[in-house]
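Whatever this is, show me its structure:
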Amino acid sequence: MSARFKAAIPKLASADIGRSLAFFEQLGFASIAAYPDYGIVERDGVAIHFWLCNDPRIAEATGCRIHVEGIDALFDAYAALNIIHPNDPLSDKPWGMREFSILDPDGNLVTFAEETA
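Just a heads-up that it's a prediction; the model follows:
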């Protein structure tokens, strides 16, 4: 019998679960679960989980990628929130993706990407 992968769900470090959920709600995600030490948001079938972590270095060294459709409109919406990472504005990458990144309040790098080819 062979195994088949169905999904990958990022699990990001958070110093404050409520703050993380509220931040991602600003980005159009809905809070699905909120516990003192764990939280989940979801948008268009894409989920992100958060675990309570008191070491800020962990979040600052963590990130995830989310593939989207309509990257230009998403960039405009997030740019209006003034959350675009200054070192990764919207641009076409040599690996065939158009992408940009943001930092969440804990320093997790979240990259949004759309295929260009």
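
Every contact and neighbour count from this point should use C-alpha atoms.
Fine.

where along the protein do the strands fall?
Taking DSSP state E as the test, the strands found in the chain are 11-14, 30-35, 38-43, 46-52, 63-67, 91-92, 97-103, 109-115.

May I see the buried residues of stretch 110-117?
110-114 (16 or more other Cα atoms under 10 Å).

and if you look at stretch 48-63?
Going by 16+ other Cα under 10 Å, stretch 48-63 has these buried residues: 48-53, 58-60, 62-63.

who touches stretch 108-117?
12-13, 59-71, 92, 96-104 (Cα atoms under 8 Å, 6 or more residues apart in numbering).

Which members of the residues you listed are classed as buried?
Among the contacts of stretch 108-117, those buried by neighbour count (16+ other Cα under 10 Å) are 12-13, 59-60, 62-63, 66, 71, 97-104.

The structure of the following sequence is requested for comparison with the preceding one:
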Amino acid sequence: MLKNIHPKLPMRDKAITREYYQNKLGFKVLGNTDYEGYLMLGKDHIEIHFFEFKELNPRENYGMVYIRTDDIEGFYQSLLEKGTAIHPNGPLEIKPWGQKEFSILDPDNNLLTFGQNIS
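Take a look at the predicted model:
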């Protein structure tokens, strides 16, 4: 039985990634060990892991994650209040497939799409 998934995304700079996810998205660092070139972050019931890829060209990064939520409007508003940039093509809206969604890009151009079922 599959129970959880923890995506691993590339990052160029651990300090920048940690700061962005903590201060802009409300994530917390997981674990008691600071692994060189690796970062584990969590919020509520999800985890995202990051591996160091210093040579990453953000314009060539296709890392993406779809994250479901049960309070998309509240989370979206909290991001706006923190000054978190919303993807120019991904504002909060209802999609034809029955999801209310929005998207952001992190400092390394990883696409995070947040969605909530509206039916």
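
Mind telling me the TM-score for this superposition?
Scored against TM-score structural alignment, normalised by the length of the first structure, the superposed chains reach a TM-score of 0.90; 114 aligned residues with a Cα RMSD of 1.5 Å.

if we can go back for a sec, looking at the strands of the first structure, spot the one closest to Tyr78 of the first structure.
In terms of Cα to Cα, the element of those nearest to Tyr78 of the first structure is strand 97-103, at 8.6 Å.

circling back: could you dump the buried residues of stretch 48-63 of the first structure into CSV with distance to Gly18 of the first structure added?
Formatted as CSV, the buried residues of stretch 48-63 of the first structure follow (distance: Cα to Cα, whole Å):
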residue, distance to Gly18 of the first structure
Ile48, 14
His49, 12
Phe50, 10
Trp51, 11
Leu52, 10
Cys53, 13
Ile58, 18
Ala59, 16
Glu60, 18
Thr62, 19
Gly63, 19
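
Out of the strands of the first structure, flag the one nearest Ile83 of the first structure.
Of all the strands of the first structure, strand 97-103 comes closest under Cα to Cα, at 5.8 Å.

Ala30 of the first structure -> the second structure?
Aligned counterpart of Ala30 of the first structure in the second structure: Lys28 (TM-score structural alignment).

Next, the contact list for its match, please.
21-22, 41-43.

The same query, at a cut-off of 7 Å, please.
Taking Cα atoms under 7 Å, 6 or more residues apart in numbering, we find Lys28 of the second structure in contact with 22, 41-43.

What about those residues, which one has the most neighbours?
Leu41 (20 neighbours; other Cα atoms under 10 Å).

Now do the same contact list for His6 of the second structure.
Neighbour list for His6 of the second structure: 47-49 [criterion: Cα under 7 Å, 6+ apart].

quick one: which of these is nearest Ile86 of the second structure?
Ile48 (19.1 Å).

Quote the end-to-end distance of stretch 104-117 of the first structure.
29 Å (Cα to Cα, to the nearest Å).

Excluding sequence neighbours, find me the nearest residue to Glu69 of the first structure.
Glu114 (6.0 Å; Cα to Cα, 6 or more residues apart in numbering).

make that Trp51 of the first structure, sorry
Spatially, and ignoring its direct neighbours in sequence, Trp51 of the first structure is nearest to Tyr38 (4.7 Å; Cα to Cα, 6+ apart).
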